[in-house]
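>>> mind folding the following:
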Amino acid sequence: MKILAIDPSKRNSGWAVIDAVRWTRLASGGQSFQHIHDYAEIGQAFEGWLLGMCRKHRVDVLAIERPPMRGASTYLLFGLVWTAHRVGHHLGLRRMETGPSELKKWAAGKGDADKSEMVTAARKAFPGHEPADHDEADALLIAAWAATVIRSEAEKKRRAA
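So this is what the prediction gives:
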């Protein structure tokens, strides 16, 4: 099962693709949209990029980080999250969503972990890979979180059977 995780942003959307069964990082990086200034054009570019990523990597699950409820770009970021859900729905993918504090607590043990703590957590989750920046690290952790939730759900089903 392949998971594509995204940390939506205009500046640098972090992304990661992992194999959830083997707990292996397949690809990860960042995608910038900061050269585009019109929100509608950013949304259109994001949609095309995300659709291409889902198809290229043949993913089964799309895991998305919700934006914080503050900041100048909140309006845009919620639009990108909505677009991600629409793309995932169109492709028949399972969609999962986590919030920044929830992810930080899961990955680093506290809901207010800073960027360096999240990069350290990503290094621990995927030994041998050095994230290029905190956006990629967040995406790796979003993917790991989603894989953990899916495994937990499967274990609960096994026990109930």
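
>>> all contacts plus neighbour counts: C-alpha atoms, from now on.
Noted.

>>> can you give me the helices for the protein?
Assigned helices in the chain, in chain order: 39-57, 74-91, 100-108, 115-125, 134-160 (criterion: DSSP state H).

>>> so which of the ones you listed is nearest residue 23?
Closest approach to residue 23 among the helices of the chain (CA to CA): helix 134-160, 7.9 Å.

>>> that older thread, as TSV, the helices of the chain with mean neighbour count and distance to residue 4 would be great.
Listed next are the helices of the chain as TSV, based on neighbours: other CA atoms under 10 Å; distance: least, CA to CA, whole Å:
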stretch	mean neighbour count	distance to residue 4
helix 39-57	15	7
helix 74-91	18	10
helix 100-108	18	16
helix 115-125	18	15
helix 134-160	20	7
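
>>> and residue 19, which of these is closest to it?
Per CA to CA, nearest to residue 19 of those: helix 134-160, 8.6 Å.

>>> what's the spacing between residue 136 and residue 110?
Distance, residue 136 to residue 110, by CA to CA, to the nearest Å: 20 Å.

>>> what's the answer for residue 158, then?
Counting by CA to CA, the separation of residue 158 from residue 110 is 30 Å.

>>> residue 7 now?
Separation of residue 7 from residue 110 (CA to CA): 19 Å.

>>> who has more neighbours out of these two?
Each of residue 7 and residue 110 has its neighbours counted (other CA atoms under 10 Å); residue 7 has more, 27 against 14.

>>> show the contacting residues for the more buried one.
Neighbour list for residue 7: 13, 14, 15, 64, 65, 66, 135, 138, 139, 142 [criterion: CA atoms under 8 Å, 6 or more residues apart in numbering].

>>> the fifth one and residue 46, how far apart?
Looking back up the chat, that one is residue 65. Distance from residue 65 to residue 46, counting by CA to CA: 15 Å.

>>> here is a second sequence; please produce its structure as well for comparison:
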Amino acid sequence: MKVLAVDPAIRNTGYAIIEGDQHKQFAIDYGVIRIPQKLPQSKALAAVRTGLKNLIQQYEPEVVAVEGIIYVQSMRTAISMGAARAATLIAAADAGLEIYEYAPKKIKQAVVGNGNAGKDQVAFMVRALLGLNETPAHDAADALAIALAHLAAQDPLKASILQMKNI
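Got it, this is the predicted structure:
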């Protein structure tokens, strides 16, 4: 299975393309779609959508896995993250792809074994699990972790732990 995983944000959207199953996975591509601060929010959202659309066209994933809504203390941050998530969902829906979402704690639990793991721990484990030569940037590492969590969810023994949602 080929998965496009996305850690949505308006300025730094992490993405990962991983192929494999619950037993063996390899990273095809990963990185961060970086949007300049000077770009207005509406254009930044369009750029996120276009960047993801281009990845979908290039790699032809079978599904998209996205980090679910997280709780933040700032209303402004919550609105911004929700808008980036919407841009992600629209890009995937436009391509006719199935979309799955995973709670941040469940992703960390699947990859690190601890739902409260820090970003450095997630990046370290992603690097180790995928045999990467470098530690990915945090946003890319988060996307890689989302993809790994999705593939783990395909294992009937782990699926109930992750409680994936098809949206």
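
>>> report the TM-score for the pair.
Here the TM-score for the pair of chains, by TM-score structural alignment, normalised by the length of the first structure, is 0.85; 154 aligned residues with a CA RMSD of 2.0 Å.

>>> and the helices of the first structure as JSON lines, adding distance to residue 3 of the first structure?
What follows is the helices of the first structure, written out as JSON lines (distance: least, CA to CA, whole Å):
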{"stretch": "helix 39-57", "distance to residue 3 of the first structure": "9"}
{"stretch": "helix 74-91", "distance to residue 3 of the first structure": "12"}
{"stretch": "helix 100-108", "distance to residue 3 of the first structure": "16"}
{"stretch": "helix 115-125", "distance to residue 3 of the first structure": "15"}
{"stretch": "helix 134-160", "distance to residue 3 of the first structure": "6"}
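
>>> of all the ones you listed, which lies closest to residue 21 of the first structure?
Among the helices of the first structure, helix 134-160 comes nearest to residue 21 of the first structure, with 8.1 Å by CA to CA.

>>> burial of the aligned residue in the first structure for residue 28 of the second structure, as a residue count?
The equivalent of residue 28 of the second structure in the first structure is residue 26 (alignment by TM-score structural alignment). Residues within reach of residue 26 of the first structure, counting by other CA under 10 Å, total 13.

>>> quick one, what contacts residue 26 of the first structure?
Residues counted as contacts of residue 26 of the first structure (CA under 8 Å, 6+ apart) are 16, 17, 18, 19.

>>> now, which of these lie within strands?
Counted as lying in strands by DSSP state E, out of the contacts of residue 26 of the first structure, are 16, 17, 18, 19.

>>> coming back round to it: quick check: the match of residue 28 of the second structure vs residue 60 of the first structure, distance?
Noted for residue 26 of the first structure: a distance of 14 Å to residue 60 of the first structure, by CA to CA.

>>> next: residue 14 of the first structure.
Using CA to CA, one gets 18 Å for the distance from residue 14 of the first structure to residue 60 of the first structure.

>>> how long is stretch 96-111 of the second structure end to end?
Using CA to CA, the end-to-end distance of stretch 96-111 of the second structure comes out at 28 Å.

>>> against the first structure, where does that stretch fall?
Residues 92-107 of the first structure are where stretch 96-111 of the second structure lands when matched by TM-score structural alignment.

>>> which residues sit against that stretch?
Taking CA under 8 Å, 6+ apart as the rule, stretch 92-107 of the first structure contacts 59-68, 85, 88-89, 110-113, 118, 121-122, 141-142, 145-146.

>>> residue most distant from the centroid, the second structure?
Relative to the centre of the second structure, and counting by CA atoms, centre = their mean, the farthest-placed residue is residue 38 at 24.7 Å.

>>> what sits against residue 34 of the first structure?
Residue 34 of the first structure makes contacts with 10, 11, 12, as judged by CA under 8 Å, 6+ apart.

>>> how about 6 Å then?
Neighbouring residues of residue 34 of the first structure by CA atoms under 6 Å, 6 or more residues apart in numbering: 10, 11.

>>> look up how far residue 86 of the first structure lies from it.
22 Å.

>>> and for residue 124 of the first structure?
32 Å.

>>> same question, residue 16 of the first structure
Residue 16 of the first structure is 19 Å from residue 86 of the first structure, by CA to CA.

>>> now do residue 118 of the first structure
The gap separating residue 118 of the first structure from residue 86 of the first structure is 28 Å, by CA to CA.

>>> how about residue 13 of the first structure?
Residue 13 of the first structure is 17 Å from residue 86 of the first structure, where distance means CA to CA.

>>> before we move on, what about residue 133 of the first structure?
Residue 133 of the first structure is 27 Å from residue 86 of the first structure, where distance means CA to CA.
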